[in-house]
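Undergrad: Sharing a model prediction with you, sequence too.
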Amino acid sequence: MNTNFKKTFVTAGLACAVLMASAASGPKDKKVKSMYSNPLMQQSTLQYGAPDFTRIKGEHYLPAIKAGIEEQRAEIKKIVANKQKPTFENTILAYEKSGRLLDRVSNIFFCVTEAEKTPEIEAAENEVIPLLTDFDSEVKFNQKFFQRIKYVYDNQLSSLQGEDKKLTEEIYKSFVRAGALLSKEKMNRMQEINSRVATLQQEFGNMLPKAGVASTVWVNDVKELAGLSDADIAQCKKDAESRGGKAPYCIVISNTTQQPILASLDNRELRKRVYEASIHRTDGTREYNTYPIIVEIAKLRAEKAEIMGYKNYAAYSLDNAMAKNPENAYSFLKDLIAAYKPKAEAETKSIEAYAQKTQGAAFKLEPYDRFYYSAKMKKEQFNFSEDEVKPYFNIDTVLVNGVFYAANRAYGLTFKERTDLPTYHKDMKVFDVIDANGKQLALFYCDYFRRPTKRGGAWMSAFAKQSSFRDQLPIIYNVCNYAKAPEGQPTLVTWDEVTTMFHEFGHGLHGMLSNCKYNTLSGTAVSRDFVEMPSQFNESFASIPEVFNNYAKHYQTNAPMPEELKNKMLNSLNFHSAYALGENLAATCSDLAWHTLSPSQVPTAEKADEFQKNALKEIGLLNNQIPPRYNTSYFNHVWGGGYAAGYYSYLWAEVLAVNVADHFAKLGALNRSTGDAFRTKVLSKGNTKELLDIFSDFTGLKAPDAAGLLKARGL
């Protein structure tokens, strides 16, 4: 998942600038002295401006962000005070130049709030979010400023070309979408809504990791862990020790509804405990109940859409996406649902029938049983288990000989580890990204291991985005949540975790290979239903034989995975694939259901769970066996992130990704000329062209072809 959408406070123009040169003469007053003592308020002296985490402390963020706001406020005031007629140079370009201090500090701050949220960082965030939200409203509702932007848009747009024209369009539209054309009264209400929603999203985001920790399932007797491998049992012991040792072992709840560990646990009662802990982690039965936050956000979003003249929030949100409106999104989803349902029903019946062979005809399959018996069926049908292939997926080997190798073969990139650049956590790694001509392209940071201070899931973002106008190379990072092996043992990952590494690196390539003039348009600054395409496409490299054979090697012997085992695993990838599609469809339709409501239709917190069930029942997706990938109460993409009314984008973008992969396959999946064409026509373009044109320029298709999606999923 890409997180450039998550933090919307620092938008289009809340981008950008080095401290004023006038400060270089030395500390003359308290403010200047603070600047010298706070490393965030100075451009880093490390190569490419990499964050100097050896000097940055939690106490530095708030004053640096305040200083960044002050600086950009002064810069915008100067633009507004300009007596000359508004032009692209003195208004649009001046805005693009502004705010570099705020941008730089915010990029670092929002990384640590997600990945290393100490109590000190959380306290700072409680103050920072309202400050940034209020400043965003201050800028977007500054009528004198907007009138200058509008003048350029109305009078000069036709004479502008390329990125200059696109930048003007995007900045103008960002102000209009924020409400710059509203009446004063409606603007005031929008500011109130924005401020309150930002606070609520922060509360939701803070609650989820705490709820996850509180939902940890403690296990007293190792016998209860029967079915797990020795390595998994050791992990349960390590997790228990790191979480306070309430019992000798524990099972950590991951961010999705279903828990992968359920595929191995023989103890049905423990499977039930784990599943119940997962689905109830944030509802009214537990300490952390997010429903009051959710219904308030939903109501405020619906009101915001109403003020902006849209029927509902989904209509407002999708107006700026490839899908254009919720009707198109629903039409796309309903076609998938119609094809999916019979497959899902047959899949469930087959699993239950299989379980009844050993458990008796009266056995009723429950959702916490599904993964367990499906895994047994898979092992029986393909004659292999996940534990057999895991020794061939050492995380370090997957990264270097898989993820990096594919990028080298497709795009000519090489990666050199850096040990001199500091990180915010000791487990992180940093790499130089070198182009085929030997030129440095980017820095890449990876933070793969879970810890209590990190939220669940996996994502990509940037400490700095690429911009030739700023002379800035991209500094990109990936964050995941894999269980780190006990000291002295290699970290072995599952196939799903392998593909997640490729996925997030696909987002990373979108940022690293960006070749744009302006920060506002570069890298992953595209709509949600396009941004997931490069990442989902990059997953396809994981199973290409040349790539697979290069990284799938036994961690002890370095022997490649035996051909027979490899074929069994790869042939099994679409086994019982209806589940994966179904959980995604359910989450997607739940998201859209919440965001197609008017303010008066939003249910109470007490009725929120019932609302989700009714919405899924109405569209034909209420299925006890295949619950949403994220239930409403812990759906961070929607309530804590920037994917509100946009979770459909994963499936929408998957269609684009399948089309791209098909085009690669026709020309040779590791053919450098094909990779270079994709890099030039897609990955380098950011948001500098219409997204459908970017897609068409590479694939030759006039529109996405959805026919391949079900085939690619084995359905």
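TA: Nice, thanks for sending it over.
Undergrad: CA only for contacts and neighbour counts going forward, please
TA: Noted.
Undergrad: Where do the helices of the stretch 301-450 of the chain begin and end?
TA: If you assign secondary structure with DSSP state H, counting those that start in this stretch, the helices in the stretch 301-450 of the chain sit at 313-318, 326-359, 367-382, 386-389, 395-398, 404-411.
Undergrad: dropping in the other structure now:
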Amino acid sequence: MTDAPNPLLSSPALPYDLPPYGSIRSEHYLPAFREAFAAQRAEVDAITAQTEPATFENTLVALERSGELLGRVSRTFYTVTGADGTPEIQAVEEQLAPLMSAHRDAIQLDAALFARIAAVHEQLGDLDLDAESRYLVERHHREMALAGAGLDAAQKQRLTDLNQRLSVLTTTFEKNLLADTNDLAVVFDDAAELDGLGDGELSAAAQTATSRGLDGRYVVTLTLYTGHPYLSSLTNRESRRRLLEASRSRAARDNAHDNRPVLREIVRLRAERAALLGYPSHAAAVLADQTAGSPDAVASLLRRLAAPAAANARDEQAALQRIADADGIRIEAHDWAFYTEKVRAEKYDLDRAALRPWFEAERVLRDGVFFAAEQLYGIRVTERHDLQGYHPEVRVFEVHNADGSELGLFLLDLYTRDTKRGGAWMNSIVTQSALRGTAPVVVNNLNVNKPAPGTPTLLTLDEVTTLFHEFGHALHGLFATVTYPHFAGTAVYRDFVEFPSQVNEMWILWPEILSNYARHIDTDEPLPADVVERLHASEAFNQGFATSEYLAASWIDQACHTLSLDEASADIDVAAFQAAALADIGLDNPVVPTRYASTYFAHVFSGGYSAGYYSYIWSEVLDADTVEWFGENGGLTRENGDRFRHRLLGVGGSGDPLAAYRDFRGRDAEIQPLLERRGLAG
């Protein structure tokens, strides 16, 4: 290591405070974190050392100003851990996890700081504060109370120990999953085994094989969720079976990457932490500060949807079996997607795999995703080739408002690689705050297979949906306009955060958007009108399966996290526990596997969705109701976009999200549009 200054500790010099990723090395991170920890600790100590009575300015505003360096270093680092988790970065993350946990606890459990915030909270009714400032007092007071700031010294020490151990375990879970996912990538010797895939998909599989030293062979990497997009196309049943079997066995084998003991300990320690905080379960502790409010409310919604979803899935299975009978096949899980496309073709004369030539990635991005946002919100997105992301494949775009003013940066990391975790996600690298004078920098990560050089990237309709979905999160992060860093970007309740992203999916088949981006890669012909009609007609098709697999994963999450400490302390057989949970809610159809099984359920055991995976369907109630509103009010207009931006997206976390929804919609959301969308209204 040279004596050159640590770039993480230098004042931001790039536009929008974009981190200087080109000069950051893995060995820079830990020293920067240690300095940032010390800096914020000193800032908080200065708050609590004051002899003057607590005021909003000398306590809450001072707390919001603290930790600027830590926030910058953290967002820079955690962007890389998920998207380019090299062995060196993973080693840093393992060392950092307990240090970060200890630092957070030292502040969240600081009795002197909590006393000052409580003092301001007690006089809140007499203070002349704007709405966001009042909400800041309420949130800090509630969050510290829920975190355990009111516990005694011994309880706080135990809580700190639990949090540190959990931070190590969740990091281990993700590391195991990434390693086993890479190990279980399926190797095929002959292109005939991959019959049904397009040229681009074969090219990607060959390229992956070459990168692993397997020239002349084909490697199919695994997606985060149980199913795989190729299952709908592969004509070779054994290839389908191998692919699904590999997916379902991730981190559940007796090897160094086995996540079963890891998740058992996570569940037990989360239950112990909840008990320490006075809650009967981890889910109760988490949901106390979400819009749902309680595990009972979540269970009520999931059970209400599960029975009709399972019934619809059984009807769908019967339809698949009628076609499979002609092939002499008894439908199994690895056959579902393949025969679903046969039924879709028979019922709607629709082959979704054949649509890929109309979904060239660059055109979908510029003429679809960006174009929809430009039409709706007036923003303009232009690529900045002079700015560098954290990996050579990352692209950087600048976003301007309709009046030409600067809004922020958007980064796109489209392709899969061995150092990237599965799935798709958005995160903020820099967050907007009027107090700090910062503008947003956000990134979208996907896991699209990269074809050979010179070959166009053709997306599936599901991947098009993911691109629109994640950009909905990006818009939320870009548009949130707040004073205090605590409320920046997508810092909203977990069961509200998926709402803006799901709404953004509505533009995929909107006529003027679809006609602008869905053009054939060779002929530039638009997607034929009759195909579009059939796509609309088939929107509720296979929703029994889709809803069932999602609800199954949500129920597993709730089952794990509604355990009491005594229940969680038992020697749990992970597979048996999961099977019993699915039987309890009637989603134990072996042909319809859960979207995520426990050992690779990263949302829950290494992400931020523990006891919160229900959030997608909870948010979808709002989403479906919002889509109905747009349809009733003229659809894709600047007036509608501005209303949605300013009354919902722009609020960030600075107010009650359900109050913001009522301000936008004029009433609370109704569930009927969701039931109709998913074919559950009957």
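TA: Sure, I can see it. In this text, all values refer to a predicted model and were calculated from it rather than measured experimentally.
Undergrad: quick one: which of the helices of the stretch 301-450 of structure 1 is nearest T282 of structure 1?
TA: In this view, the helices of the stretch 301-450 of structure 1 are compared for proximity to T282 of structure 1 by Cα to Cα, and helix 367-382 is the closest at 18.4 Å.
Undergrad: How about residues contacting that closest one?
TA: 258, 260, 262-266, 268, 271-272, 275, 351, 354-355, 384-385, 568-569, 572, 575-576, 624-626 (Cα atoms under 8 Å, 6 or more residues apart in numbering).
Undergrad: what residue of structure 1 matches up with R303 of structure 2?
TA: With TM-score structural alignment as the criterion, R303 of structure 2 lines up with K334 in structure 1.
Undergrad: typo on my end, V497 of structure 2
TA: Checking with TM-score structural alignment, V497 of structure 2 has V531 as its match.
Undergrad: my guess is that match meets T524, correct?
TA: Yes - when contacts are counted by Cα atoms under 8 Å, V531 of structure 1 is listed as touching T524 (6.2 Å).
Undergrad: picking that back up, for ChimeraX, write a command that selects the buried ones of the contacts of helix 367-382 of structure 1.
TA: In ChimeraX, a selection of the buried entries from the contacts of helix 367-382 of structure 1 looks like this (16 or more other Cα atoms under 10 Å):
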select :258,262,263,264,265,266,271,272,275,351,354,355,384,385,568,569,572,575,576,625,626
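Undergrad: Helices - which of the contacts of helix 367-382 of structure 1 land there?
TA: Counting by DSSP state H, those place R268, R271, K272, Y275, I351, Y354, A355, K568, M569 in helices.
Undergrad: what does the fifth one align to in structure 2?
TA: Spelled out, that is I351 of structure 1. Under the alignment by TM-score structural alignment, I351 of structure 1 pairs with L320 in structure 2.
Undergrad: and the nearest residue to its match once chain neighbours are set aside, how many neighbours does it have?
TA: Of all residues not flanking L320 of structure 2 in the chain, Y339 sits nearest, at 5.8 Å (Cα to Cα, 6 or more residues apart in numbering). Look at Y339 of structure 2: counted by other Cα atoms under 10 Å, it has 22 neighbours.
Undergrad: Next, work out how far apart the equivalent of Y339 of structure 2 over in structure 1 and Q356 of structure 1 are.
TA: Taking TM-score structural alignment for the superposition, Y339 of structure 2 sits opposite Y373 in structure 1. For Y373 of structure 1, the distance to Q356 of structure 1 equals 10 Å [Cα to Cα, to the nearest Å].
Undergrad: try R55 of structure 1
TA: Spatial separation of R55 of structure 1 from Q356 of structure 1 under the definition Cα to Cα is 61 Å.
Undergrad: Show me which of the two is the more surrounded one.
TA: Comparing R55 of structure 1 with Q356 by other Cα under 10 Å, the one with more neighbours is Q356, at 15 against 12.
Undergrad: S350 is in contact with the more buried one, correct?
TA: No - in terms of Cα under 8 Å, Q356 of structure 1 does not count as a neighbour of S350; the distance is 9.9 Å.
Undergrad: Test my guess that K117 of structure 1 contacts T453.
TA: Yes - between K117 of structure 1 and T453 there is a contact under Cα under 8 Å: 4.9 Å.
Undergrad: who has more neighbours, the two?
TA: Higher neighbour count among K117 of structure 1 and T453: K117, with 22 against 16, using other Cα under 10 Å.
Undergrad: aligned partner of that one in structure 2?
TA: When structure 2 is aligned by TM-score structural alignment, K117 of structure 1 is paired with G85.
Undergrad: ok, that match to Y78 of structure 2 distance?
TA: With distances taken as Cα to Cα, G85 of structure 2 is found 9 Å from Y78 of structure 2.
Undergrad: Also A49 of structure 2?
TA: Relative to Y78 of structure 2, A49 of structure 2 is positioned 32 Å away (Cα to Cα).
Undergrad: Between these two, which has more neighbouring residues?
TA: A side-by-side neighbour count of A49 of structure 2 and Y78, using other Cα under 10 Å, places Y78 first with 17 against 10.
Undergrad: How is that one assigned, secondary-structure-wise?
TA: The three-state assignment at Y78 of structure 2 reads helix, by DSSP: H, G, I helix; E, B strand; the rest coil.
Undergrad: Tell me how far it lies from V492 of structure 2.
TA: As it turns out, when the distance is counted by Cα to Cα, Y78 of structure 2 lies 19 Å from V492 of structure 2.
Undergrad: cool, and L535 of structure 2?
TA: Taken as Cα to Cα, the span from L535 of structure 2 to V492 of structure 2 is 33 Å.
Undergrad: still on that earlier bit, between V531 and T524 of structure 1, which one's more packed in?
TA: Comparing V531 of structure 1 with T524 by other Cα under 10 Å, the one with more neighbours is T524, at 32 against 25.
Undergrad: what helix or strand does that one sit in?
TA: T524 of structure 1 is part of no helix or strand when elements are defined by DSSP states H and E.
Undergrad: The one 10 residues further on too?
TA: Secondary structure assignment for P534 of structure 1, by DSSP H and E: helix 528-539.
Undergrad: what's in contact with that helix?
TA: Outside helix 528-539 of structure 1, the residues within contact range by Cα under 8 Å, 6+ apart are 1-2, 5, 321-323, 499-500, 502-507, 510, 524-525, 643, 646, 648-650, 652-654, 656-658, 660-661, 683, 691.
Undergrad: Next, the contact list for the residue positioned nearest the centre of structure 2, please.
TA: By Cα atoms, centre = their mean, structure 2 has its centre lying nearest to W425, at 4.4 Å. When the contact criterion is Cα under 8 Å, 6+ apart, the partners of W425 of structure 2 are N444, N445, L446, E470.
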